[in-house]
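please find the sequence and the predicted model below.
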Amino acid sequence: MDLYHQNGCVGKEPWWKEALFYQVYPASFKDSNGDGWGDIPGLVSEIDYLHQLGVDVVWLSPMFESPQKDMGYDISDYQKVYPRYGTLEDVDSLIDACHSRGMKLILDLVVNHTSVEHEWFKESRSSKSNPKRDWYIWKPARYDRSGNRIPPTNWRSYFAGPTWTWDEQTQEYYLHLYDTSQPDLNWENPECREAIYDNAMRFWLDRGVDGFRIDTVNKYSKRTDFPDAPITVPNSAHQPAPEMWCNGPRIHEFIHEMNTKVLQPYGAVSVGELSNTPLPSQVIPYVSAAAKELDMVFEFSMIRLGTGGPFDGKYLYRPFLLSELKRHVSTWQTFIESTDAWHTVFCENHDNGRAVSRFGDTSTPELWLASAKTIALWQVTLTGTLFLYQGQEIGMTNMPAAWGIEEYKDVESKGFYGEAVQSGDEKRIKATIAGLRILARDHARLPFPWDDSVPNAGFSERGSEEPWMRVHEGYRELNAKRQLADENSVLSYYKRVLRLRKEYSDLFVHGAFRLLLPEDEALFAYVKESGRDVRRKTLVIMNFSKEEQECCLDVAEVLSCKKEEVRLLVDSGTAVKGGDCVEPAGTSSKQSLGPWQGKVYVNFDV
């Protein structure tokens, strides 16, 4: 049986499989009122830019009422909009702007935790007898042999330090996997779950939102016996403990309930953030259509390459080989075979450095352009639902290396840098700064460069206030206005290959993936095979190096066709000319690829 039918694609497909999702980080996308902070009216003003790119679904990162300790992932009211982003009426306008163009809108659903400023938590901490006390996770103190108070467990949080904070008012600790200002909700409490469904989900679905990206979706079910984690980081009081809260004993029960009670009745699309889940056998239960849990999830093995791990030493950068990248891609391209599950394709989001700075080459303008296009080619030819992050389509890069640590605003960056400073180890401090320059979440949060002819790169139209984060100083060369006018730009190339992805969806969205040359450290090559009406194949060959490379593959042989039946579908090294992009392959079956050049061939006459 072919992959197309193995994946439950008999009959009409779910619309979201072939859709292009585009993540907007609202604080950094477009500022409409000149206060230095991006907002929803700013997004509405640029909705045609997204529509012309080919976006089907806008994913709006958190814009809810929040103290902004973690850029809106600390929500104080699920049914209000943070005033700097706009109003409820502005969200309604955004919904209308999307729907009138045939696009959809999904919101971030952040329900593993709230802000300490949420009314639920204020009630919960008011007294041990409050009806909402059990809506959060509270535990009494432990005491060491000297009688000193210590947390209930030795678990380390994601942002450094313990997962427990002492509350003087009620003389107990509350659990927070992230910042101290983000207490975890207690999903074991059914009243709490129902309040989540009503307040955070149905409220927005009733307003016309089309679904959710679900934050930290596999962390709702914790080990309720709360054991200490094994000591894996010597000389630290706080130990990594994802096994205590990821993929817990009731997690599938909770997500199935969410689906049955809310997602399914509304026909809402769902994509979950699934961290610390490195095995395909762990992921399948979340995305199996028969399980009725989630439509798709983000799995992070590939995008975490280069990090020192999710906890201690995360920003101690670890160089990796192309062969390692290819192994991860191959694993997650093939894990859905013979299942009814589905996959996502992405290489950027708000929590990672820019793809062209991590996987490409920004050492010269020429290599930046070539590698940004090849990354685009790589992404659009992979099986699954494609997600782009704002600025990826114009090849946005990391902050300049010369910028000081004071430019890093993110709570996680500050936490890991502060931990390195506290260690007193100069080597570790320097290594952490070097790692942050590559991996930090801050890189993805720089203001979007719209225009090189106005202050603040056109991010703040009125330019009356400095943007909340510094505008990249390279914006005069790298901006949307310039790329819109250049048919050879990264943006123009994305538009071209995104159209091809939809035109050849049987190959690129649904095709069976087979990795070639797995140990080659310069060439990334794979075959995609369609299983629809014809046995059509495509060969993708990309040079992930700055040196010219000879490819030993015989294109016609790989595509199981005659030499004259081979067609060059797209070449990242060729300027966009418009019109029919299918060209004869040329006289040679074997190919030479320039620095960061990519080519896609098809057995066109089959």
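Sure, I can see it. Numbering: from 1, shown residues only.

C-alpha from now on. contacts and neighbour counts both.
Fine.

pull the contacting residues for the nearest residue to residue 591 once chain neighbours are set aside.
Once flanking residues are discounted, residue 591 sits nearest to residue 551: 5.4 Å by C-alpha to C-alpha, 6 or more residues apart in numbering. Contacts for residue 551 (C-alpha atoms under 8 Å, 6 or more residues apart in numbering) come out as 523, 590, 591, 592, 593.

are any of those buried, and which?
Burial by neighbour count, 16 or more other C-alpha atoms under 10 Å: within the contacts of residue 551 this picks out 523, 591, 593.

which ones among the residues you listed are found in helices?
Assigned to helices by DSSP state H, none of those qualify.

and which of the residues you listed is nearest to residue 95?
When these are compared for distance to residue 95 (C-alpha to C-alpha), residue 523 comes out closest, at 42.9 Å.

one step back: looking at the buried ones among the contacts of residue 551, which is nearest residue 397?
Of all the buried ones among the contacts of residue 551, residue 397 sits closest to residue 523, with 22.9 Å by C-alpha to C-alpha.

what about residue 347, is that helix, strand or coil?
coil (DSSP: H, G, I helix; E, B strand; the rest coil).

for residue 387, see how far away it is.
Between residue 347 and residue 387 the computed distance is 8 Å (C-alpha to C-alpha, to the nearest Å).

can you check residue 486 too?
Residue 486 sits at a distance of 24 Å from residue 387 (criterion: C-alpha to C-alpha).

the closest residue to residue 523 other than its chain neighbours: how many residues sit nearby?
What sits nearest to residue 523 in space, not counting adjacent residues and going by C-alpha to C-alpha, 6+ apart, is residue 543, at 4.7 Å. The burial metric for residue 543, expressed as a neighbour count using other C-alpha atoms under 10 Å, is 26.

for residue 373, see how far away residue 543 is.
Noted for residue 543: a distance of 11 Å to residue 373, by C-alpha to C-alpha.

comparison target, given below:
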Amino acid sequence: MTSKTWWKNAVGYQVYPRSFKDSNGDGIGDIRGIIEKLPYLKDLGIDFIWINPIYKSPNVDNGYDISDYESIEPEFGDLNEFKELLQKAHKIGIKVILDLVVNHTSDQHPWFIESKKGKNNPYRDYYLWADASPDKMPNDWKSFSGHSAWTYDKKSGQAYFHVFAAEQPDLNWKNPKVRKAIYKMIRWWLDLEIDGFRMDAISHIQKEPWDFKIKDNPWAPFMNVKGIDKYMSELRDIFNEYSVMTVGEASGVTSRKAINWTDPKRDGYINMIFELEQNVQEGQLGEQRIDPLGFKKVLARWQRDLADGGWNALYVENHDNPRINTVLGNETAQSAKAIAATYMLLCGTPFVYQGQELGMTNYPFTKPEQMDGLNTKKRFEEIIKQGHDPKEAMKIMSHWSRDNARTPMQWSSEINAGFSKGDPWLAINDNYKKINVEKELQDSHSILNFYKKLIALRKNESAFTDGDFELILDNDPNVFAYLRKNSEQEYLVISNLSDGKRTVTLPRKVVQNVWRTKLTNDNTLKISKNMTLQPYAVTVMEKIN
């Protein structure tokens, strides 16, 4: 592994700063809170942290609406505190990557404030404006909210385009001045010696012509559109100057296309991609779960399609999805461990989302006021109008809500889970007295200690970094089993991702070998032709003959 590809043998940790650790009692996590917990992260074994946006923002979308790219939002701290975080993290061997949000800005960004002043303003073309009327938008495209992607401006008789909220106008990447300003900002951060970026919504920066006709996918007009390669190549050339790590949130980039995005031999743009298709849902609204077979098939396809180049980013939780131990597991330590070993030993760079290593679960929301999502109250009223009673409406709205992942980190059994001495900005799950860092550190069989062993195993055994991937038991609906092997080692990972017993018939090439258990949540598991796995049992075994 060269110094330029350090991330291939690394494990990342996603910090959602608002909910990680509050140092000053205002109920909001901050930079000094992250600094305070660096020793915990080092002990966990992670190599880098990805920090969600800490830039100056009106917080319409929790920091993803940026009003100043080179300032820190005061509720998180200031630039000097960030520099201190960077210096202290680097001192103990932890790298730091930041969110890069350049598909759009806040409508409070100085560029947009100028842009709205009129058609002749020099910043008008920094955004995407088109002639419109109150009753007729430039086209019928929808934003990700399901509403029009246009907002009308009465003063100029035009509308501006936004794939997210109206308060997040999209930048015009076709304008060289916009790109020049963005690239200057990127270099500013890289010159501070951050270690890379997670690139938010990066596959949306190119748009189709306004007369593009949608056939089936409502977001096709702004999802990996032809011509994006010019911008991505320019970004790549900057990143290559600094030898940093880049991971793109790139919806619309399929597993087959991802190799062209991530393989340096093919002039790939970035190091890895967060793909969004593995959360294959089944069940009724309000009760959806991840289908284990769909989950397995998607992950296995990405493993195969990137086998000859490129690289995977591995994750099961982030700030936009519910807690995996609720929607794939059964909220026990057993299921949290099975899920962890299953995804973290695939080929790629694993990311752990804060609290995932504790087995944190969804929050039992009972009223809209407990939630923080955009348009929560409006969405609740819409569901009521569809004929659901308030209890059903809350269940439908909250079960897959991103707020489940944003409840504060559970550090201890003290008041407010040790997150804050003030009133937390979002409710803390009542199970914090059972699920918290302090308690799990003291329990050798805890989820947290399992993660520590798992991370160490992954980083110490080369087969998990550069070994081949081979799926076995391909069509079993609940068991995820695979081999990882290189010229020196071979490992078997087999897990039951269901709450029922499963008996499987293992192939001869597995049964004929002798295996030694390296990590498991069920010490009774032994390799045999007809092998029975208890609910959410997982074992990682090394071939010794």
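Received, thanks. The structure presented is a predicted model; accordingly, all values stated were derived computationally and were not measured.

and the TM-score between them?
With the length set by TM-score structural alignment, normalised by the length of structure 2, the two chains reach a TM-score of 0.94; 544 aligned residues with a C-alpha RMSD of 2.3 Å.

before we move on, back to that, now render the buried ones among the contacts of residue 551 of structure 1 as TSV, adding distance to residue 133 of structure 1.
Compiled in TSV, these are given as follows (distance: C-alpha to C-alpha, whole Å):
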residue	distance to residue 133 of structure 1
523	57
591	66
593	63
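
wait, which of the residues you listed is closest to residue 4 of structure 1?
Each of those was checked against residue 4 of structure 1 using C-alpha to C-alpha; the closest is residue 523, at 27.2 Å.

that closest one touches residue 542, doesn't it?
Yes - Residue 523 of structure 1 sits in contact with residue 542 when judged by C-alpha atoms under 8 Å, with a separation of 5.7 Å.

map residue 138 of structure 1 across to structure 2 for me.
By TM-score structural alignment, residue 138 of structure 1 lines up with residue 129 in structure 2.

ok, and the closest non-adjacent residue to that match?
The spatially closest residue to residue 129 of structure 2, leaving aside those adjacent along the chain, is residue 160, at 4.5 Å (C-alpha to C-alpha, 6+ apart).

so which elements touch the host helix or strand of the one you found?
Under DSSP states H and E, the secondary-structure element containing residue 160 of structure 2 is strand 158-161. Helices and strands in packing contact with strand 158-161 of structure 2 are listed as strand 129-131, strand 150-153; criterion 3 or more C-alpha pairs under 8 Å, 6 or more residues apart in numbering; DSSP states H and E.

of these, which approaches residue 13 of structure 2 most closely?
Using C-alpha to C-alpha as the measure, strand 150-153 is the one of these that comes nearest residue 13 of structure 2, at 35.9 Å.

and the residue nearest to residue 591 of structure 1, what pairs with it in structure 2?
Mapped onto structure 2 by TM-score structural alignment, residue 551 of structure 1 lines up with residue 504.

in three-state terms, label that match for me.
Put simply, residue 504 of structure 2 is strand when judged by three-state DSSP.

and it, how close does it get to residue 190 of structure 2?
From residue 504 of structure 2 to residue 190 of structure 2 the distance is 50 Å (C-alpha to C-alpha).

buried ones in stretch 101-110 of structure 1?
103, 104, 105, 106, 107, 108, 109, 110.

can I get the helices and strands packed on strand 158-161 of structure 2 in a markdown table with mean neighbour count?
Converted to a markdown table, those look like this (neighbours: other C-alpha atoms under 10 Å):
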| stretch | mean neighbour count |
| --- | --- |
| strand 129-131 | 19 |
| strand 150-153 | 21 |
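
any chance of the buried residues of stretch 101-110 of structure 1 in JSON lines, plus secondary structure and distance to residue 67 of structure 1?
Converted to JSON lines, those look like this (DSSP: H, G, I helix; E, B strand; the rest coil; distance: C-alpha to C-alpha, whole Å):
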{"residue": "103", "secondary structure": "coil", "distance to residue 67 of structure 1": "31"}
{"residue": "104", "secondary structure": "strand", "distance to residue 67 of structure 1": "28"}
{"residue": "105", "secondary structure": "strand", "distance to residue 67 of structure 1": "24"}
{"residue": "106", "secondary structure": "strand", "distance to residue 67 of structure 1": "22"}
{"residue": "107", "secondary structure": "strand", "distance to residue 67 of structure 1": "19"}
{"residue": "108", "secondary structure": "strand", "distance to residue 67 of structure 1": "17"}
{"residue": "109", "secondary structure": "strand", "distance to residue 67 of structure 1": "17"}
{"residue": "110", "secondary structure": "coil", "distance to residue 67 of structure 1": "14"}
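
okay, helices next: where are they in the stretch 1-150 of structure 1?
Under the criterion DSSP state H, counting those that start in this stretch, the stretch 1-150 of structure 1 carries helices at the ranges 3-6, 40-45, 47-53, 88-100, 119-124.
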